[in-house]
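Q: below is the sequence, then the predicted model.
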Amino acid sequence: MSVELVVFLLVVALAAGWVDAVVGGGGLVQLPVLLLALPGAPPSAILATDKLSSISGTTASAVGFARNAGAELRVAVPAGVLGLAASGAGALTAGTVPATVFRPFVLVALLVVACVVILRPGIGTASGGGGRHAAAPRLAGVVVLVGVALPFYNGLVGPGTGAMILLALSVLLRMDFLTGSATAKVVNVGANLGALVVFAAQGHVFWLLGLGMGACNVLGARLGTRTALRRGSGFIRATLLCVVAALLVKLGVDQLG
């Protein structure tokens, strides 16, 4: 790899850390760039390196949010534990998925995020109890969705998981975006760790590149966490829409090309 390419990937990791801290889904920025930058690498190695970078920033932002905007522990703890196992299971099957299917998965995830946010403008701007008053069956269903289904997708493909967890919590439990972000970060740490352990055991991680990108991801996450906490839920929603729109255009053009 050239020095220029390495520097470019480090900058991308910093940007992905910022995006992940503010709205989740930093993999939507980082993974497509890794796929383009390393066309000859096995898909599992790219996924593994992305996870190593991502877990660094997600952990940093989870700590930052925990100090200033508490997570809903009734959801975060069980979903995080389940996510550890579910993401590992997804990672075990990742080697069977060809790289050509990644882009359509990302496009579908982005379209779902965009439609939900646009059609429900009040989502995430006001708290509806954050799950504290939800009935047990409803709460259990949300825990299964964000702790099993989405983490399995995270281990299998990955990008957009954090944003989808945030949206699920905001739509189904009426969490505001700050509480939802804090909760989603805890779940995402478990999901990223489960996948990373499997990928590392299989020898798929590019450790030097991943650790360098992870350091930049942490820096971006710390900056993004401060921004989100200072600007609030309205800013998180606006940023989410901007990021999703820009990536939809780019990936759509790439897919048609």
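A: That came through fine.

Q: switch to C-alpha atoms for all contacts and neighbour counts from now on
A: Will do.

Q: which strand or helix spans residue 24?
A: Using DSSP states H and E, residue 24 falls within no helix or strand.

Q: show me what contacts it?
A: 160-163, 166, 181, 185 (C-alpha atoms under 8 Å, 6 or more residues apart in numbering).

Q: same thing with residue 26?
A: Contacts for residue 26 were tallied using C-alpha under 8 Å, 6+ apart; they are 16-20, 54, 159-160, 162.

Q: that one and residue 200, how far apart?
A: 21 Å (C-alpha to C-alpha, to the nearest Å).

Q: residue 190 now?
A: Using C-alpha to C-alpha, residue 190 is found at 15 Å from residue 200.

Q: neighbour-wise, which of these two wins?
A: A side-by-side neighbour count of residue 190 and residue 200, using other C-alpha atoms under 10 Å, places residue 190 first with 28 against 16.

Q: please, which helix or strand holds that one?
A: Assigned by DSSP H and E, residue 190 falls in helix 177-201.

Q: other SSEs contacting that helix?
A: Helix 177-201 makes packing contacts with helix 43-68, helix 73-92, helix 150-156, helix 161-172, helix 233-256 when contacts are defined by 3 or more C-alpha pairs under 8 Å, 6 or more residues apart in numbering; DSSP states H and E.

Q: then this one, side by side with the first:
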Amino acid sequence: MACSTSGAIRSRSEGFTGVFGRGSTAAHCTRAPVPGRDGRGYACRPFSSGVRVDLLVPELAWLVCIAFMAGLVDAAVGGGGLVQLPGLFTALPQHAPAALLGTNKFSAVFGTMAAGWRYARNVRFPWALVLVAAATAFMFAFLGATAVSLLPRDAVRPLILGLLIAMLVYTVLKKDFGALHRPRVLGHRDLALALVMGAAIGFYDGLFGPGTGSFLIFLFIRFFGLDFLRASAASKIVNIATNLAALSFFVPAGHVLLAFAVPMAVANVAGAYAGTRLALRGGTPLIRRLFLVLVVVLIARMGWDTVAG
């Protein structure tokens, strides 16, 4: 008997399956589909135990390259999911959306951890502030994931699109935005603000997702005086928390194709090292330019989803 994808996961993945196709009947399984006994050529088994990777070498090679690029982009300025997740839906359309989302998160969390570790060794940023935001982001990301089915995505897209446009206009018009690091003594008000920011960003990442890294960078600059380099570094720590929260749902449910996720994770880590090296060398001016490009891409994608959805 075929497994059925949960309503929450179907809702979370609509934006990708609508563009890249829902694939074959295997997309009705929440776990890795393999030749089996459901009457339509597929059976559901946990993880990727039945996936014949030797028959999917071109797809695996493609996904490894995609994961490297995603790790590079994400380490520098965020937005790796814009590269990696569409690549998964394109290369493996026969698999369930839940499995592809889980595989993406599994791969991405290792790259984000590698980037966070490198930034932590080379860039000084307010750890107390970041850890408070990360802790609340972890808790609220899990809550956001459970609330996916309660809030229509069509109601969220126009709001997020408006926020992205406002963020782009503000950054372009304010030429010195994020150009200088303005450290300050942290008080209770700053920690309370970090608490609220982590909760809001975590819930958004669990509920919707796109643009989380960009919003984090913007907020760290706007409210805490960080420059683009330090804001990008700080955002990685919070992103690690939200990714781990997502995995705490996907892994126990078996929504990870390990045969693809493990080599992709290795490539994502390699890309993260390259991305952090690029960011550390280019500094704030480079990250600012990449940030603006990423926000434009997010606006284009969100606009397309709003019109087409």
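A: Yep, that arrived. Here the structure is a predicted model, which is why all the values come from computation and not from measurement.

Q: whatever residue of the first structure lines up with residue 287 of the second structure: what's it in contact with?
A: Matched by TM-score structural alignment, residue 287 of the second structure corresponds to residue 236 in the first structure. Counting by C-alpha under 8 Å, 6+ apart, residue 236 of the first structure touches 22-23, 177, 228.

Q: surely residue 235 of the first structure touches residue 228?
A: Yes. Residue 235 of the first structure is within contact range of residue 228, at 7.1 Å (criterion: C-alpha atoms under 8 Å).

Q: more neighbours, the two?
A: residue 228 (23 against 18).

Q: quick check: closest non-adjacent residue to that one.
A: residue 22 (5.4 Å; C-alpha to C-alpha, 6 or more residues apart in numbering).

Q: correct me, but that neighbour touches residue 224?
A: Yes. Counting by C-alpha under 8 Å, residue 22 of the first structure touches residue 224, with 5.4 Å between them.

Q: which one of the two has more residues nearby?
A: For residue 22 of the first structure versus residue 224, neighbours defined as other C-alpha under 10 Å are more numerous around residue 22 (32 against 25).

Q: the second structure: which residue goes with that one?
A: Match for residue 22 of the first structure (TM-score structural alignment): residue 76.

Q: before we move on, which element is that match in?
A: Assigned by DSSP H and E, residue 76 of the second structure falls in helix 57-77.

Q: list the buried residues for that helix?
A: For helix 57-77 of the second structure, a neighbour-count test (16 or more other C-alpha atoms under 10 Å) marks 59-60, 63-77 as buried.

Q: rewinding a little: surely the match of residue 22 of the first structure is in contact with residue 278?
A: Yes. With contact defined as C-alpha under 8 Å, residue 76 of the second structure reaches residue 278; the gap is 7.1 Å.

Q: after alignment, which residue of the first structure pairs with residue 278 of the second structure?
A: Per TM-score structural alignment, residue 278 of the second structure is aligned with residue 227.

Q: tell me the contacts of its match?
A: Applying C-alpha under 8 Å, 6+ apart to residue 227 of the first structure gives the contacts residue 22.

Q: coming back round to it: preserved in the second structure, out of the contacts of residue 236 of the first structure?
A: Retained in the second structure: 22-23, 177, 228, out of those (criterion both residues aligned by TM-score structural alignment, their matches' C-alpha atoms under 8 Å).

Q: tell me the centre residue of the second structure?
A: Central residue of the second structure (C-alpha atoms, centre = their mean): residue 81, 4.7 Å from the mean position.
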